[in-house]
Each structure stands twice: as structure tokens, then as C-alpha cells.
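A.B. asks: A structural model of the following input is requested.
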Amino acid sequence: MGLFSRKRKGSAQTLRAAPAVAPSAENADALADGALDTLAHALRALGTPPLRLEGEDPAAFRATCEMLARHVLVAAPIERPAKGDARDEAAGAESALGGSGRNWKHIRHFITDRRRAEVSHVDDHVGGLKVAIWDLVTGLQTMAGGGKRAQTRIERSVNALERAAAGDSLGQLRAAVGAAAFQIKNALEEQRKQLETEMAALGEKLADLRAELVEARREMSLDPLTQLNNRGAFDEALVRFVQLACLGAQPLALLMIDLDHFKYVNDTYGHPTGDKVIVATANTISMTFPRKGDFAARYGGEEFAVLLSDVDEAQARPLAERLLDKVRKLRVKTDTADEPIDLSCSIGVAVLGRGEHPKELVARADAALYRAKHDGRDRAVLADPPRINL
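C.D. replies: Okay, here's the model as predicted:
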């Protein structure tokens, strides 16, 4: 892994001792490069939105973001969208698509239009939820109204029956009894049918809404690139796993995993290759920890986290070593190099202590991961025991 190492140009003491100098052209260029890198990173992050818009091809949108990121970094040409596309109008006649310059106006419009589309998407779904709620309220009001009308018809029939019973005509009484029975039966049948119809309609709407919400929640809990659980899902699962481990007096292990020299891969081979490395590592993690009780997540960037229920320190270390070995055997092909990329990772391992808070468990695993990096990478390090609060 020496291939990935870089020499530092100066120590922290040297940097602090350096006298203040006026900004140079080199500093200005570095500042500009940093700004371009940041904007390109933001565009690529925009290409993996947690919300999937209706009628949108995620792969096509991600490709568009990558195209714009390359346009920002190296002034690569911007492919003209289909005629009539909002992005085509937003570009403006005065700014040519492609060329050696950078079309800032097009990028501003692209980001603004995207944010508006996402806001509109969320508003539409929230509006649909409100409509369903009002439909439910209206349905309940209609059901109550229907019950009152049926009750009024029944009461009128009963009153007519009482009047007939007070009279002397047997025929009038017989007719009133028959009419009352008919009215009561019809009123109850009408109410039953109305309730069945309205309940069926409400049931369909609620079933559709429930399915949409379940799917939306599932999508929002997954990382779009790797299809592992995302950071938000991990934070929720961590609290659950810690609570269950404490209740059942069972061990719980946490592995914090970070790819070694990932920045070098991105800088040398490009972000598409970096994404391949991320996906390959995620797949390897999933295959290494296939139990139903295991929980793997993309923690952020090139970092992953795995919760292993009912696994103590003696078991966690060999499992981490097994993952290290599998990652070492990964070979990721690139479009720019003849030989595939060799990979490695560093792992911090922590086992839950008695009464330990979830954040403390993560902090200990992170500290162990830092030591693994500091000690040379491509290794697993066990965390220090938790502090005992007296």
C-alpha cells in the first residue's frame, strides 16, 4: 500500500512558524481549485437524492450531475438537453453549451430547478396525505348523516304505527305495521350499503397511502449507491440494538470500517471508479455478515458500520479479520489502467459495555479505527474498554 502514501511538505510547527505573506497567484489558484472541487462534489451529491421524483430515471439524472461536475472541474462540454427541456431554456441564449469556458448560469438554473422540483414533489405528497385525511373526515361525517336519516325514517314509521294502534281500524293498523316494517328494513339496508361502500372506498385509499408511505420510508432508509442502510437508519438501529442487548444481557459488537487511500483512488481514477470501489466493498460487507441479526450501513463517504448482535470480543476480532482478507482479495477494474485496483480497509472494533450509551460505543469504535489508520492501515484494532462511571 506504499503506492498510495504521500509525503507531507511541512510539519505543523513549520506551518505555524511561517510568517504571514500576501496572497500569491498559487494561493489564488489553490483557492479556485478548492471551490471548483467543492461545487463538483455538491453536484455529485445532488446526483444521489434520497427523494426519487416521479417519472425520473435516477441513472440519467446521476449521469447529468456527473456531466456537470466534469464541466465544473475540467470544462467538459455540456450535452444539449432535449428540445423544450427546462434546462435548455434555463441555459440562456447568451451562454454557449460546451466550449472551453464554464456555463455558470446553466449550473445555477440546474440546481435551482432541481430544488424547486424536490420541494414540489414533497408538497404534492404532503397534499395527497392531507386530502386522504380530509376524505376520512368527510366520510365519517357522511356516515353519521346517513345514520340520522335512517333513524328519522324509522321514527316516523314507529309514530305512524302508534297512531294506528290507538285507532279502531284493524286494516289501518295492519297497513301501518307493514309500512313500518318495510321502512325500517329499507332504512337499515340503505345504511348498511352506504357504510359498506364508503368503508370500501376509504379502505382502498388508506391501503394505497400505506403502501406509498412504506415504500417511501424504505427508499429513504437506503443508501442509493450501495443499497445498504444509510446513516439515518443506522442511528435508529443502534439505539434499538443497544436496548435489546441490555434487556437480554447479550453481547453486541460494532465494527467501524474505512477504506484505505480512497481519496487517492478518486483523484487518480475518477469518481465513477470510486463509486465502483464503494459498491464492491458494500457487497463484500453484505456477504461477510449475512445473518438476519446483522445490520450493515454506509456510515458516510467511504466509511461503513456493522452491528453484530450476540457477538463478543473474542468472536468480533476473527470476523473483522475475515472482512479484511476479503477486501484484500477485491479487484476493481478501471477504464484508465491496465491493472485492477488493489484495496484494503481499516477496522475499529468495540463491544458494548454494561450501561454504555450508544454514542460512547460509536466513539470507542471510532477511536480504534483511528489507531488502525495510525498504525499503518489494513488492520483491525480492538477498542479500549469503556470507562466505568462510579
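A.B. asks: C-alpha only now, for contacts and for neighbours.
C.D. replies: Will do.
A.B. asks: ok now stretch 146-162, how far from the chain's centre?
C.D. replies: 56 Å (C-alpha atoms, centre = their mean, to the nearest Å).
A.B. asks: before we move on, what about stretch 29-37?
C.D. replies: Worked out by C-alpha atoms, centre = their mean, stretch 29-37 lies 30 Å from the chain centre.
A.B. asks: Can you point out the buried residues in it?
C.D. replies: Leu36, Asp37 (16 or more other C-alpha atoms under 10 Å).
A.B. asks: Tell me which residues are up against that stretch.
C.D. replies: Under the contact criterion C-alpha atoms under 8 Å, 6 or more residues apart in numbering, stretch 29-37 has outside partners Val72, Leu73.
A.B. asks: With adjacent residues omitted, what lies nearest to the residue positioned nearest the centre of the chain?
C.D. replies: For the chain, the residue nearest the mean C-alpha position is Met220 (3.1 Å; C-alpha atoms, centre = their mean). Nearest non-adjacent residue to Met220, counting by C-alpha to C-alpha, 6 or more residues apart in numbering: Pro50, 5.6 Å away.
A.B. asks: Next one: the residue nearest to the centre of the chain from Ser169, what distance?
C.D. replies: 75 Å (C-alpha to C-alpha, to the nearest Å).
A.B. asks: Test my guess that the residue nearest to the centre of the chain contacts Leu51.
C.D. replies: Yes - the criterion here is C-alpha atoms under 8 Å, and Met220 meets it with Leu51 at 7.0 Å.
A.B. asks: Contact partners for the closest residue to Ile341 other than its chain neighbours?
C.D. replies: Leaving aside its sequence neighbours, Ile341 sits nearest to Val332 (C-alpha to C-alpha, 6+ apart; 5.1 Å). Val332 is in contact with Lys276, Val277, Ala280, Pro340, Ile341, Asp342, counting by C-alpha under 8 Å, 6+ apart.
A.B. asks: Look up how far Pro272 lies from Val332.
C.D. replies: For Val332, the distance to Pro272 - C-alpha to C-alpha - is 12 Å.
A.B. asks: what residues does stretch 270-285 touch?
C.D. replies: 225-226, 228, 262, 265-266, 296, 298, 302, 323, 326-327, 330, 332, 334.
A.B. asks: nope, stretch 365-379 is what I was after
C.D. replies: 254-258, 260, 321, 324, 344-350, 380-384.
A.B. asks: Strands of this protein, start to end?
C.D. replies: 252-259, 294-300, 303-309, 331-332, 341-342, 345-351, 380-382 (DSSP state E).
A.B. asks: Now render those as TSV, adding distance to His121.
C.D. replies: What follows is these, written out as TSV (distance: least, C-alpha to C-alpha, whole Å):
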stretch	distance to His121
strand 252-259	35
strand 294-300	26
strand 303-309	30
strand 331-332	37
strand 341-342	40
strand 345-351	39
strand 380-382	44
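A.B. asks: Second chain to compare with the first, below:
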Amino acid sequence: MFWKKDPPAQGGSARTKRDSGDEALDSLGLVLRVLGEHAFDTDRLEARDVRELFEDWSSRVLIGGRGEEKGRDWGGLRRFVTEHRREESEYVRRAVGDLREAVQSFARCVTRGMTADQDDDSGLRVQCARLSQAAETNDIELLREQAARMVDLTSRALERREARHEQHVQILSEQLRKLQSELSTARESAARDPLTKLYNRAALDAQLERLVDLGQLLGKPPCVMMVDIDHFKALNDTHGHVMGDNALREVANCLQRSFLRKEDFVARYGGEEFSILVLDCDEAGAERLTQRVLEAIRQISIPAGASPIRPTVSVGLAWLQRGDTPATWIDRADAALYRAKHSGRNRAEISPREVVAPLGEERRGSLRPQGTSQGSARRVSQRPEGSP
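C.D. replies: Predicted structure coming up:
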């Protein structure tokens, strides 16, 4: 009959189920990776180790090809996630408990101090009443006795109060030092990228704001370098995300070692891109800095089977200019970076520097790029196209 429909093909139903299963595996792998990305230190493991464990489990979930169960340990995954969540919960509960104990200790000190002060004040009020009564009797001996007792009670009350206050200050100082240490550690951890241990994007944004505000007061303008790992997507696709993370850590460590001054600021901008803020940088210094970065990264060798990975980077540098915001400053460095990328990678481009004439001189021609024509840029440490 025309209203009867043919049953669906068996192959189509199986294919739909297989596609749904693959999508579920992809989603589970992504969830595990995200959990690792936002891990924090616990008593047993550092955040970096936790991230690696979650990355490993994410890979094991997807191992063996689509639709295959080989290599997947679902029971082990459940035990790992359950145990890790328990460790995180205990760590947070204890950290909150330490804070609660500090607050309660403060409250106890205040309460005990107030109670003891009230007891002393009550005794002094009673003695004041007795002294007043003695004054009304015109009995000199009684008046002298009550006055002496009043002086004695007042003196001892003041001594006890001073001793209590010193003890309370000592207790509270110890609690505050402990809290300050924990808060400092937490603040530093919050400002760090969990994978590379460099400053994170939020810390970078705050530092950019500070330098933009203070830039006009500095003797030489600060500069920002944007550093991007060349062909990073191909590295990830060829060697996997674990090896990609290793490359990010190696490059981050290399950059950190290359900029050791206290005022230098090295951060992970995002993905495979890094930012470096350097104070009092002139043209010659910019040439040296970009050369230092390129040469240092070229020395990295990451074991990967028969052929080690030898990453390279492209670099863009820009100075802070008058009227800049953090966004416009970064944009110029990014533009220089992409010129380096489009020119063959494994090299650096330096944006022209704005030169401002000293106050009192003619403004005519006071804004010009130093050492180059307007709109041009210098290329640093170019290597042959066939170099690694």
C-alpha cells in the first residue's frame, strides 16, 4: 500500500549509533582536557602533574580508533576522577577551614578581651562606689584605705589589660602572617598559567595597564614582544597534544631563562603565543633582544622518536607610543609578528619607534620613526627559507 513505508536500512542505523558514540567520546575527551586545564595544586600533586594525568586519560579514552574499546579502562577512569575530586575537595575544605580558624581565633581574642575588660571595669565601679561612700563619712582612715585600694585595683587592671592586649596582638599577628603567606601563594598561583608557570593573560593585561599609565614617566619607552611558535598546529597534529604541551613548556622555560631581570615580564598570551614586556629598551636593545629570543629557541631539542622536535618562533616587537591603550600597543606588536610570519617565519620584525621632541622644541617633525622611514620596519636575524 502507498501508506506503508519501507523499514530503515540496517546500515544507516548502525552508522548513526557509531557517529553518536564517536561524538560522545570526543565530548568526554574534551571534558577531561578542560578539567586538567583548570587544575590547581593539591597536597599530593602540582597542577602541572594533574593536567598531564587528565591529558593522558583523555588520550586513552580516544585510543584504538573509532568504535573500538581496546585500550580504554572505564573503571580506571571512574576511580581516577573520583579520587582526584576527593583530593580537591579535602584540599579546599582544609584551606577554608584554616581561614575559618583564623577568623574564629580573632573573634575569640576580641570576645575574651572584652569580657575580661568588663570584669575589671565592674570591679573598678564597685570600688569607686565604696570610695564615694567613704568620702561621705568623713572617716579619714577609711577614705585613705579605700583610695589605696582603688589605686591598687586600677594599677592591676591596667597591667592585666596590657598583658592581654600583647597576647592577643601576638596571636593575631601569627594568624595574619599565616594568612598573608597563604593569600600570597594563592594570588601568585592565580596569576600563573597552569601549564607553563609563566604569568597568565589576566596578569599580563594588568601589567600592560600599569605600563601604559607610567610609560610617559620612564626614561626610555617600554616595548612588548609577541612570540609565536611556528607551525604549532602541525606539531600537535603530527605528535599529539602531550608533545605539543611539552613544546609549550620548553619554549616558556627558554623565554624565562632569557629574561632574568626583575622588571622583565614574561607571560603566556594564549595558545602558542607569548608576550614579553621589557623596560628602557632602545633600538640597539630591541635588536639584541629579538636576536636573543630567536637564537635561544633554536637551541631547543625535544626528544620525539627517531627525529627530535626543533621548534622555531616568529617575533614582533613594538614600543609604547603616546596615546596608546594596551590594545593598540599589542596590535602593533601583533602586526609586526604577522609580517614575520608572512615573510617566512623563524625571524623577527620590529615596528618603527615614535620619537618625541623634548618639551620646548618645535613640534614640527617631532613625531617620526627613528632610524627608518615612516611605516617601514626592520627585519632581524633572518634565516634561509630551508632552515628548520
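A.B. asks: quick one on the thing from earlier: looking at the strands of structure 1, which is buried most?
C.D. replies: Burial of the strands of structure 1 is given as mean neighbour count (mean count of other C-alpha atoms under 10 Å); strand 345-351 ranks first at a mean of 29.
A.B. asks: report the angle between the axes of that strand and strand 252-259?
C.D. replies: In terms of direction (axes from the mean of the first three to the mean of the last three C-alpha atoms, to 10 degrees), strand 345-351 of structure 1 departs from strand 252-259 by 160 degrees.
A.B. asks: Which neighbouring elements make contact with strand 345-351 of structure 1?
C.D. replies: strand 252-259, helix 313-328, helix 358-374, strand 380-382 (3 or more C-alpha pairs under 8 Å, 6 or more residues apart in numbering; DSSP states H and E).
A.B. asks: how about the ones you listed in CSV, adding distance to Ala175 of structure 1?
C.D. replies: Output for those, formatted as CSV (distance: least, C-alpha to C-alpha, whole Å):
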stretch, distance to Ala175 of structure 1
strand 252-259, 79
helix 313-328, 87
helix 358-374, 78
strand 380-382, 92
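A.B. asks: what lines up against the residue nearest to the centre of structure 1 once you look at structure 2?
C.D. replies: Using TM-score structural alignment, the equivalent of Met220 of structure 1 in structure 2 is Ala190.
A.B. asks: Can you tell me how far its match is from Phe40 of structure 2?
C.D. replies: In terms of C-alpha to C-alpha, Ala190 of structure 2 sits 9 Å off from Phe40 of structure 2.
A.B. asks: now do Phe274 of structure 2
C.D. replies: Taken as C-alpha to C-alpha, the span from Phe274 of structure 2 to Phe40 of structure 2 is 22 Å.
A.B. asks: Repeat that for Gly12 of structure 2.
C.D. replies: From Gly12 of structure 2 to Phe40 of structure 2 the distance is 45 Å (C-alpha to C-alpha).
A.B. asks: next one: Asn246 of structure 2
C.D. replies: Distance from Asn246 of structure 2 to Phe40 of structure 2, by C-alpha to C-alpha: 19 Å.
A.B. asks: who's more crowded, these two?
C.D. replies: Phe40 (18 against 15; other C-alpha atoms under 10 Å).
A.B. asks: Next, the contact list for the aligned residue in structure 1 for that one, please.
C.D. replies: Following TM-score structural alignment, the counterpart assigned to Phe40 of structure 2 within structure 1 is Leu51. The contact partners of Leu51 of structure 1, taken as C-alpha under 8 Å, 6+ apart, are Glu118, Glu219, Met220.
A.B. asks: Now the longest helix seen in structure 2 on structure 1. Mean distance?
C.D. replies: Counting by DSSP state H, the longest helix found in structure 2 is helix 74-137. Mean deviation of helix 74-137 of structure 2 relative to structure 1 after superposition (mean C-alpha distance after the TM-score superposition for structure 1): 4.4 Å.
A.B. asks: which secondary structure elements does that helix contact?
C.D. replies: Looks like helix 74-137 of structure 2 contacts helix 140-190 (3+ C-alpha pairs under 8 Å, 6+ apart).
A.B. asks: measure the residue lying closest to Leu238 of structure 1 once chain neighbours are set aside to Gln243 of structure 1 for me?
C.D. replies: Counting by C-alpha to C-alpha, 6+ apart, the nearest residue to Leu238 of structure 1 once its immediate chain neighbours are dropped is Pro358, at 6.6 Å. According to C-alpha to C-alpha, Pro358 of structure 1 stands 9 Å off from Gln243 of structure 1.
A.B. asks: Likewise for Ala282 of structure 1?
C.D. replies: 26 Å.
A.B. asks: Those two - which one has more neighbours?
C.D. replies: Ala282 (22 against 15).
A.B. asks: what residue of structure 2 matches up with that one?
C.D. replies: Ala282 of structure 1 maps onto Ala252 in structure 2, by TM-score structural alignment.
A.B. asks: could you list every residue that touches the aligned partner of Val315 of structure 2 in structure 1?
C.D. replies: Taking TM-score structural alignment, the alignment pairs Val315 of structure 2 with Ile347 from structure 1. Ile347 of structure 1 is in contact with Leu255, Met256, Ile257, Asp258, Ala320, Ala368, Leu369, Ala372, Asp378, Arg379, Ala380, Val381, counting by C-alpha under 8 Å, 6+ apart.
A.B. asks: List just the one of the strands of structure 1 that sits closest to Phe61 of structure 1.
C.D. replies: strand 294-300 (21.3 Å; C-alpha to C-alpha).
A.B. asks: So which bit of structure 2 is that closest one matched to?
C.D. replies: With TM-score structural alignment as the criterion, strand 294-300 of structure 1 aligns to 264-270.
A.B. asks: How far away from the center of its chain is that stretch?
C.D. replies: 10 Å.
A.B. asks: Structure 2: which residue goes with Ala144 of structure 1?
C.D. replies: Per TM-score structural alignment, Ala144 of structure 1 is aligned with Met114.
A.B. asks: Kindly write the PyMOL command that selects the buried subset of the contacts of stretch 270-285 of structure 1.
C.D. replies: Typed into PyMOL, the line below selects the buried ones among these, using 16+ other C-alpha under 10 Å:
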select buried, resi 226+228+262+265+296+298+302+323+326+327+330+332+334
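A.B. asks: How many residues are close by Ser59 of structure 2?
C.D. replies: Using other C-alpha under 10 Å: Ser59 of structure 2 sits among 20 other residues.
A.B. asks: scratch that, Asp193 of structure 2
C.D. replies: The burial count assigned to Asp193 of structure 2 is 22, neighbours taken as other C-alpha under 10 Å.
A.B. asks: excluding its backbone neighbours, what's nearest it?
C.D. replies: Closest to Asp193 of structure 2 by C-alpha to C-alpha, 6+ apart is Asn200, at 4.7 Å.
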